[in-house]
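>>> predicted model, plus sequence, below.
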Amino acid sequence: MKTHTPPKPRVALLGAPIDLGASLRGACMGPAALRIAGLEEALRERGFDVEDRGDVAPRTPAPQVSGRGERARNLAEIAAWARSLSDAAYETMRDGAMPVFLGGDHSLSMGSVNGVARHAAEAGRELFVLWLDAHADFNTPASTPSGNMHGMSAALLAGEEGLEEVFGDEPRRPIDPANLHLFGIRSIDRDERNLLVARGIDVVDMRLIDEHGASVLMRRVLERVAARNGMLHVSFDLDALDPAIAPGVGTDVPGGLTYREAHLIMEMLHDSGLVTSLDVVELNPYLDERGKSARLAVDLVSSLFGRQVFARGPDNALAPALPTRSAP
């Protein structure tokens, strides 16, 4: 009797070589670095059907937007990227593949998550976002101290005012602020903090992780997503990691996630079966040490896609203890 072999899961890699949202240039080389570090090969080894769809191109010409000066730097250019990335994410999800966006600075998530949210709404499901980052990225043009738009991406996704021109008349699908989970946070601006409190955003900072452990706090997020039959987008900023293990980022903050904490988070995400889309952002090869951060990013993504030291079966249960021999 012939057995039916289910098709391999499909993954689409999409580069987003954007660095105009950051203060330091160089993250535009991130997609190439992740490819050179072997991301596609690592996912194929896990049994995935992987298609590298190349780099997304920004909308040309750039949308016409009103000038905001230093309050939202490079707004027109980032709007052009966001609109193209939103369409790419939406079309990839409709095609039945899991989009993995290779960045690029974190402003790319304005587009990638918006496109995923459009698809989730059509499917009648809630979208949750896990924001692994050292920073909250919840500034608006009214609150930002720098004008850098990679620090406004989470605010746009939660529907904050002042960023309407990023999508203009094109589809914008904000997520419920209650469905945004910031994890690994250790740098928040003053006005940004007030806005996070006012909106009731779930912020898991490094103090909470130190006190309660990454697994307890991650399980709380995953249980909430599962209870609502939600889709989960993971937006992974490499500066969530401690700069001692991931130096190739433009806005490093001491005291980040350790190597094992990061792998545990990725392993738990895989075990949950909830992740439907992914960003890997803020890798800046210009600041890296001989590819150290790029290789670590590939290792962590591999864990998210199922690489384990030893498979223990469902629920990661320990094997039963061996029977003890009675004394003669």
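Received the coordinates, thanks.

>>> going forward, measure contacts between C-alpha atoms and count neighbours the same way
Fine.

>>> quick one, strands of the stretch 51-200 of the chain?
Counting by DSSP state E, counting those that start in this stretch, the stretch 51-200 of the chain has strands at residues 98-103, 127-132, 180-185.

>>> I'd say residue 105 and residue 24 touch.
No - at 9.8 Å, residue 105 does not count as touching residue 24 under the criterion of Cα atoms under 8 Å.

>>> so which of the two has more stuff around it?
The neighbour comparison of residue 105 against residue 24 (other Cα atoms under 10 Å) goes to residue 105, with 32 against 15.

>>> and the comparison structure, right after this:
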Amino acid sequence: MLLNTRSSGSEMPPPIQIVAYACGIGGQFAGSRDGPAAFRNHIEQFADLRKRVGWHSWIEDGRAFSELGSQQVLESIITLSRQLAQASFDIITEGGFPVLIGGDHSAAAGYWSGICAALAPEGDVGLIWIDAHMDSHTPQTSPNGYVHGMPLAALLGYGHQGLTTLLSERPKLKPAHVCLIGTRDYEPEEKTLLQSLGVRIFFMDEIHYRGLPAVFEDALRLVRQASGGYGVTIDLDGLNPEDAPGVSTPAANGLAKAELLTAMQGVYNDPRLVGMEISEFNPANDIDNRTLALMHALLAGLQGKRDGRT
């Protein structure tokens, strides 16, 4: 279901436009479908932040993977992905800045496809993928059929045609402009695909050895080579479970919240930043609103730099 939440009035909308993906059918645990509503209820308590962001589209599916089966899930997510792609495309072409709040990470295929299509006249788009997982399976390599494990492969042109051809027949991302940060939980098939394409992967071992600031500097240098700008996707399970417990698939030994927020300070005011995604929030697993606080900090940092459409 797609609900457009934009006002029909003549007042200029806020530059930051949120696309909500209230869906959890891409994985085993459906709780992430409640993430956008919990986050919206949270920011409603903060007038300054509430006034500076708009809710552009609400894309939802309230079912669970177990109710559907893998083939029906894939078909449903392709439909949702078309809606996501159109929403982010529209925001870019209308001069706004799209932010995705998920929901499971299957949303990334549609959301970034729309951004890449809208910016195609400017050139290629780069992407920093912060995640414990690689999300680079295809239906042929996936051990379980979970589509939240497939979006990066789809953006690179590998997977079901319904996901690889959203708004454009060509792959949305070039491997040379993509990097992963915080990777530590993956299957061999995913690693084989990404390494064969030459995608840069910053595993956690490298981050522990070199430090996140140095890794982030390298990542930014890489994605800034894309002439159309770059985006950042943050799967919350990329962080330490102690800092972000509100996820469905936690993985130990992740990024520290404080270090990530510091690293993002060098991103917010970059005019080449074209989009940001925060996915896999499962409010049922949050503890003391730690994950909500992290999401709040990420959005607040972004809106502080985007006021006035800078």
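Perfect, I can see it now. Being a predicted model, the structure only gives us computed values, none of them experimental.

>>> can I get the strands of the stretch 51-200 of the first structure in TSV including mean neighbour count?
Formatted as TSV, the strands of the stretch 51-200 of the first structure follow (neighbours: other Cα atoms under 10 Å):
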stretch	mean neighbour count
strand 98-103	27
strand 127-132	25
strand 180-185	24
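
>>> closest to residue 119 of the first structure out of those?
Closest to residue 119 of the first structure of the strands of the stretch 51-200 of the first structure, according to Cα to Cα: strand 127-132, at 9.3 Å.

>>> what's the average distance of that closest one to the second structure?
Its matched residues in the second structure lie on average 0.7 Å from strand 127-132 of the first structure after superposition (mean Cα distance after the TM-score superposition for the first structure).

>>> what range does that strand cover in the second structure?
Aligned using TM-score structural alignment, strand 127-132 of the first structure spans residues 125-130 in the second structure.

>>> list the contacts of the matching stretch.
With contacts defined as Cα atoms under 8 Å, 6 or more residues apart in numbering, stretch 125-130 of the second structure is touched by 116, 119, 172-174, 177-183, 219-220, 223-235, 238.

>>> check stretch 242-253 of the first structure too.
22-24, 134, 186-187, 238-239, 254-259, 282-289, 292-294, 296.

>>> for the second structure, longest helix please?
Looking across the second structure with DSSP state H, the single longest helix is helix 70-93.

>>> tell me the helices and strands packed up against that helix.
strand 16-23, strand 53-61, strand 97-102, helix 107-118, helix 161-164 (3 or more Cα pairs under 8 Å, 6 or more residues apart in numbering; DSSP states H and E).

>>> would you mind giving the ones you listed as JSON lines with distance to residue 246 of the second structure added?
Formatted as JSON lines, those follow (distance: least, Cα to Cα, whole Å):
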{"stretch": "strand 16-23", "distance to residue 246 of the second structure": "15"}
{"stretch": "strand 53-61", "distance to residue 246 of the second structure": "19"}
{"stretch": "strand 97-102", "distance to residue 246 of the second structure": "12"}
{"stretch": "helix 107-118", "distance to residue 246 of the second structure": "18"}
{"stretch": "helix 161-164", "distance to residue 246 of the second structure": "27"}
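
>>> out of the ones you listed, nearest to residue 271 of the second structure?
Across those, residue 271 of the second structure has its closest neighbour in strand 97-102 (10.9 Å, Cα to Cα).

>>> mean distance between the closest one and the first structure after superposition?
Superposed on the first structure, strand 97-102 of the second structure shows a mean distance to its aligned partners of 0.7 Å (mean Cα distance after the TM-score superposition for the first structure).

>>> what packs against that strand?
Using 3+ Cα pairs under 8 Å, 6+ apart, strand 97-102 of the second structure sits against strand 16-23, helix 35-43, helix 70-93, strand 273-279.

>>> just name the most buried of these.
Greatest average neighbour count among those goes to strand 16-23 (a mean of 27), per mean count of other Cα atoms under 10 Å.

>>> helices and strands around it, which ones?
Other helices and strands packing on strand 16-23 of the second structure, by 3+ Cα pairs under 8 Å, 6+ apart, are helix 35-43, strand 53-61, helix 70-93, strand 97-102.

>>> which residue numbers in the first structure go with it?
Matched against the first structure by TM-score structural alignment, strand 16-23 of the second structure falls on residues 11-18.
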